[in-house]
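# below are the sequence and a predicted model; questions follow.
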Amino acid sequence: MAVQNKLANSSGKKLPFTVAIQTDGYKRLIQNTLANPKRAARFVTAITSAVSANPALQDCDAGTILSAGLLGEGLNLSPSPQLGQYYLVPFNDSKNHRKTAQFQLGYKGYIQLAIRSGQYKKLNVLPIKEGELVQFDPLNEEIEVQLIQDARQREGAATAGYYAMFEYTNGFRKALYWSREKMESHARKYSKGYAAGKGYTFWEKDFDAMACKTMLRQLISKWSIMSIEMERAITNDMTVQHEDGTAEFIESVESPVSEPVPTAPTETNQEPQETEVQEADFSDVLGE
């Protein structure tokens, strides 16, 4: 089922999301998709709050906002920016002359989905501060650190690298360590906006959070047994859902990216890079 966005006012102009979501057509769509009236009402409240908190989302195509939101709801994740489970990210779609909303999974969303699988005995991702790393043995994947004990001092210290690990209940274990320099190189390679110092990319807003997500994605996507929920999340992470049911892959830590529309008053002329369109049955993501 594709999310249709044909609601318009008498002048033919598409309605803003905060208005469109209150129309009968959108209400029926949400209720039919989520089935449970209480869940549908909670979803409307949560997604409307998330859109209202980000001025740049106000101008996005309402159908893409709803598609991204229903995807997050189908994964039982919250759109609240404070929780950081997933984000609605506005993008300029110059090809179709519109702004669209993109589903972007946060690193806390990765953690939530991993915990639900019941497979993990341990799961951790942590910025390592300067002076803390004693050694990391990549062969045996063992790390030795001396953490700064004072929490305030540690928070203010510069980050030297990033560590992520998981251990299954059956004893299988995997760990990664990347230096800050390696992560910087990764960010510059896959984020054109960050490399150009645009000032509005997620890497520039919260480098450590993006680095933690990158570590978890590298670790989980390559080494873990993924649940159906995790597979759906990774497949749809950083995509825009279209009215015909296809998912357009806009940004990934694994391929060249375009960047979010800034939330500041100034607009950007940044255009998305050439993208790969992947067929996706959106109704499959919305199952209870």
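Yes, it's here.

# when you work out contacts or count neighbours from here on, use the C-alpha atoms and nothing else.
OK.

# count of neighbours near Gly171?
Counted by other C-alpha atoms under 10 Å, the residues lying close to Gly171 total 11.

# any idea how far it is from Ile225?
Counting by C-alpha to C-alpha, to the nearest Å, the separation of Gly171 from Ile225 is 13 Å.

# cool, and Leu219?
Where Ile225 is concerned, Leu219 sits at a distance of 11 Å (C-alpha to C-alpha).

# looking at the two, which is more packed in?
Taking Leu219 and Ile225 together and counting by other C-alpha under 10 Å, Leu219 has the greater number of neighbours (17 against 14).

# here's the one I want to compare it with:
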Amino acid sequence: MTPSTLKDRVRCAVQTGEPKKPQPVRAAETVDGGTAEELHAAGQQDGGETSDAVLTWLERYGKHFTKALPSHVDNGAFFAAVRAILPGLASCTPASLLQALLTCARFGLIPNGRHAIIRREGKLAVFVPMYQGYVDLMYRSGRVGSVHVGMIHAGDEWNYEPTAPAPLDFTHRPALELSREERGKPILAYAFCWMTGGARSQVVILTREDAEDIRDEYSQAYQRAQQSGKNDSFWHTDFDAMWSKSTLRRLHKVVPMSAELVQLSRADDAGDAGQAQVLHAPDEDAQALADAKAAHAAAEGSQEPQRVATLPRKRVQPKRPGSRRARRGGKGRRR
């Protein structure tokens, strides 16, 4: 029976009776010292038994996370957020979970739903940076003094004149005195920033139709959710947040971008496309990911039916009429 949950896969990966194969990275090396009893003891605790078992496994890569996390991010706060989201990732593969968490750590973002999210897509865990995560990285670049991201509702007072000098070209006065119903639905999303030198960037404005066009053309996660009928992508469940995020990503085209922001955008796009996100991982992170893949393969490889190898067939050249071989009845050359 194939293990169906993350806890089952981790348990299989750390069982002491696991067969060892002569390969560069063995499953036994992946979780040195782990035993089935250790997982069983963690699983006996009331509540969150899957979280405890998986955290026990993830702690073996503590040095990789410590090295990946920037100095301003507390290791304990990061793993506290990880523990909170693990129950929703119970069916993900260990390799994808480790990849998503390492990617999140490399950018110094905590997966708390505000800065970043670890999302489950089938059996894969995917790192998804939220718009607040992009804002954080913009501040870290040292070039941006402040970032403003907002949404204009139908009842708000606003004005936009692209030909006027900044900051007179754009104004927005939210009608906060009105009720939510009176203020109306969002009609525009905008983003701009003030640079550390005192200059203000161009104002980027996206209509709802603009956001829908971006969604339909670029989001493969949305397309997969549409085709499957699940309608569970972020564009389905939190359209306004994705609208704001798209506006902020458009802002990157008119302000200086740091190398880290470029990498974040690439990792975001790779996750949306269902591709590997550790595009910039150092050797240590890459080795940890290879170990996790080996553990997952060891846990499930023996459960899959073996393929029967097909021997290559010798290709016979057709006889050509009038050839010497054809006249001799197909026999080889006489010696």
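Received, thanks. This one's a predicted model, so the numbers in the text were calculated from it and none came from an experiment.

# after superposition, what's the TM-score here?
The TM-score (TM-score structural alignment, normalised by the length of the first structure) is 0.67; 234 aligned residues with a C-alpha RMSD of 3.5 Å.

# what is in contact with Leu219 and Ile225 of the first structure at once?
Here Leu219 of the first structure and Ile225 share no contacting residue, scored by C-alpha atoms under 8 Å, 6 or more residues apart in numbering.

# which position in the second structure pairs with Phe136 of the first structure?
Structural alignment (TM-score structural alignment) places Phe136 of the first structure against Tyr160 in the second structure.

# tell me who's in contact with its match.
For Tyr160 of the second structure, the set of contacting residues under the criterion of C-alpha under 8 Å, 6+ apart consists of Asp169, Phe170, Thr171.

# how many neighbouring residues does the first one have?
Spelled out, that is Asp169 of the second structure. Around Asp169 of the second structure sit 14 other residues, with neighbours defined as other C-alpha under 10 Å.

# do the same with the last one
Neighbourhood size, Thr171 of the second structure [other C-alpha under 10 Å]: 12.

# if I look at it, how far off is Thr56 of the second structure?
Counting by C-alpha to C-alpha - Thr171 of the second structure and Thr56 of the second structure are separated by 52 Å.

# which residues in the first structure form helices?
Taking DSSP state H as the criterion, the first structure carries its helices at 17-20, 24-34, 37-52, 62-74, 107-117, 151-156, 180-190, 192-195, 202-205, 207-223, 228-236, 282-285.

# how far does stretch 93-100 of the first structure stretch from start to finish?
The straight-line separation of the ends of stretch 93-100 of the first structure (C-alpha to C-alpha) is 7 Å.

# Glu31 of the first structure maps to what in the second structure?
One correction, residue 31 of the first structure is Gln, not Glu. Gln31 of the first structure maps onto Lys63 of the second structure when the alignment is built from TM-score structural alignment.

# which ones among the contacts of Tyr160 of the second structure map onto strands?
Using DSSP state E, the members of the contacts of Tyr160 of the second structure that fall within strands are Phe170, Thr171.

# so what's the most centrally placed residue in the second structure up against?
The residue lying closest to the centre of the second structure (C-alpha atoms, centre = their mean) is Phe127, at 2.6 Å. Contacts here follow C-alpha under 8 Å, 6+ apart; on that basis Phe127 of the second structure touches Ala100, Leu101, Thr103, Cys104, Ala116, Ile117, Ile118, Arg119, Asp268, Gly271, Gln277.

# out of the residues you listed, the closest to Ala36 of the second structure would be?
Nearest to Ala36 of the second structure out of those is Leu101 (C-alpha to C-alpha; 24.1 Å).

# please name the residues that touch that closest one.
Contacts were defined as C-alpha under 8 Å, 6+ apart; by that measure Leu101 of the second structure touches Ile118, Phe127.

# that one maps to what in the first structure?
In the first structure, the residue paired with Leu101 of the second structure according to TM-score structural alignment is Gly69.

# any idea how far Tyr194 of the first structure is from Thr201 of the first structure?
On the measure of C-alpha to C-alpha, Thr201 of the first structure and Tyr194 of the first structure end up 6 Å apart.

# that older thread, for the contacts of Phe127 of the second structure, which ones persist in the first structure?
Mapping the contacts of Phe127 of the second structure onto the first structure (both residues aligned by TM-score structural alignment, their matches' C-alpha atoms under 8 Å) leaves Ala100, Leu101, Thr103, Cys104, Ala116, Ile117, Ile118, Arg119, Asp268 still in contact.

# filter these to the buried ones?
Ala100, Leu101, Thr103, Cys104, Ala116, Ile117, Ile118, Arg119, Asp268 (16 or more other C-alpha atoms under 10 Å).

# adding distance to Arg140 of the second structure, write those out as TSV.
Output for those, formatted as TSV (distance: C-alpha to C-alpha, whole Å):
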residue	distance to Arg140 of the second structure
Ala100	22
Leu101	20
Thr103	17
Cys104	16
Ala116	16
Ile117	20
Ile118	22
Arg119	25
Asp268	18
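
# tally of neighbours for the aligned partner of Val126 of the second structure in the first structure?
Structural alignment (TM-score structural alignment) places Val126 of the second structure against Gln102 in the first structure. Residues lying near Gln102 of the first structure (other C-alpha under 10 Å) number 28.

# Gln102 of the first structure contacts Leu70, correct?
No - no contact is recorded between Gln102 of the first structure and Leu70 when judged using C-alpha atoms under 8 Å, the distance being 11.7 Å.

# now stretch 11-21 of the second structure: how far from the chain's centre is it?
Here stretch 11-21 of the second structure shows a centroid-to-chain-centroid distance of 28 Å under the convention C-alpha atoms, centre = their mean, to the nearest Å.

# what of stretch 233-242 of the first structure?
9 Å.

# now do stretch 109-125 of the second structure
How far stretch 109-125 of the second structure lies from its chain's middle: 7 Å, per C-alpha atoms, centre = their mean.

# buried residues, that stretch. List them.
109-113, 115-121, 123-125.

# that one: end-to-end distance?
Stretch 109-125 of the second structure has an end-to-end distance of 16 Å (C-alpha to C-alpha).

# what of stretch 136-153 of the first structure?
23 Å.

# same thing with stretch 128-146 of the second structure?
End-to-end distance for stretch 128-146 of the second structure: 23 Å, by C-alpha to C-alpha.

# name the residues that touch it?
Outside stretch 128-146 of the second structure, the residues that touch it by C-alpha under 8 Å, 6+ apart are 109, 113-119, 147, 193-197, 241-242, 244-245, 248, 256-258, 260-261, 264, 268, 271.

# buried sites along whichever strand or helix holds Glu38 of the second structure?
Element membership of Glu38 of the second structure [criterion: DSSP states H and E] is helix 36-43. With burial defined by 16+ other C-alpha under 10 Å, the residues of helix 36-43 of the second structure counted as buried are Leu39, Ala42, Gly43.
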